[in-house]
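# 3D model of this:
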Amino acid sequence: MEFPEVSVRLDKWLWAARFYKSRTIASNAIEMGRVQVNGDRAKPARAIRVGDRLLIVREQEKTELFVRAVSETRRSAPLAKLLYEETPESLLNKQTLAERRRFYSEPSHEIAGRPTKRNRRALQNLRGYDG
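Take a look at the predicted model:
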């Protein structure tokens, strides 16, 4: 597959590489400073070229990559992966975050809801409430 473009807008490239679902979402992320090009903050219209280094921050995940090809068209995920090469540090970081998420249990999932009348009385007795 050939990618004939020399440079392309940052928001279009992020959309084509499938980092964001739409160009609007990509533009908003860029404006909020969640995307850096070669260590600097960028604007959505910034021209991206082969060899540029990008840092993309999404929620807790930081993705650092090098641009290997530029394209304005969105293609399938396997073809989109040809547009960039992720750094080994970034891949390792993603792997450790995935392991943490796998073993993490949300504390709020253990709460069943409001206490029953019996549970409320037990709590009041525990706290020493005489009401």
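# C-alpha from now on. contacts and neighbour counts both.
Will do.
# Nearest residue to residue 68 in space, ignoring adjacent ones along the chain?
residue 84 (4.8 Å; Cα to Cα, 6 or more residues apart in numbering).
# Please name the residues that touch that neighbour.
17, 65, 66, 67, 68, 69 (Cα atoms under 8 Å, 6 or more residues apart in numbering).
# Chain neighbours aside, what residue packs nearest to the spatially most central residue of the chain?
The centre of the chain sits closest to residue 58, judged by Cα atoms, centre = their mean, with a distance of 2.6 Å. Residue nearest to residue 58 in three dimensions, not counting chain neighbours: residue 34, with 7.2 Å by Cα to Cα, 6+ apart.
# Second chain to compare with the first, below:
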Amino acid sequence: MPEVTRARVDAWTWSVRLFPTRSAAGAACRAGHVRVNGERAKPATQVVPGDEVHVRGGARERVVIVQRLIVKRVGADVAVACYLDRSPAVPPKEHVAVAGQRDRGAGRPTKRDRRLIERLRGH
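So this is what the prediction gives:
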């Protein structure tokens, strides 16, 4: 198999298992959740070894440095060897505050309760 010198960012992030599907990787690029070297990346943006890729998904941000280019999806152990993970540590579950949980059977929140819940959630 010939050595790849450039790869599309959507194909590369999917192949190293940062996204479950290639269409999800493309959608994240179009939505602005993927950055290459600090710049917003379109799905067809080319990556080369040494590029820094920021991927924001869910409540977690991943920061990876491209080590090796692949365009076919591979096993997890091979995929990990294709990038250097510089992601910030995930906060422990007990430090994440639960906002706006109500007691079971308390009924619908009143307008005042709803506003207090939204304020707690940061809306």
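# coming back round to it: quick check: the aligned residue in structure 2 for the residue nearest to residue 68 of structure 1 vs residue 50 of structure 2, distance?
Per TM-score structural alignment, the equivalent position to residue 84 of structure 1 in structure 2 is residue 83. Separation of residue 83 of structure 2 from residue 50 of structure 2 (Cα to Cα, to the nearest Å): 9 Å.
# so the aligned residue in structure 1 for residue 105 of structure 2 is in which element?
In structure 1, the residue matched to residue 105 of structure 2 (TM-score structural alignment) is residue 113. Under the criterion DSSP states H and E, no helix or strand holds residue 113 of structure 1.
# Out of the contacts of residue 84 of structure 1, flag the one nearest to residue 4 of structure 1.
residue 69 (8.7 Å; Cα to Cα).
# The closest one touches residue 81, doesn't it?
No - using Cα atoms under 8 Å, residue 69 of structure 1 is not in contact with residue 81, being 9.8 Å away.
# and the two? which has more neighbours close in?
Neighbours of residue 69 of structure 1 and residue 81, each counted by other Cα atoms under 10 Å, are more numerous for residue 69; the result is 25 against 16.
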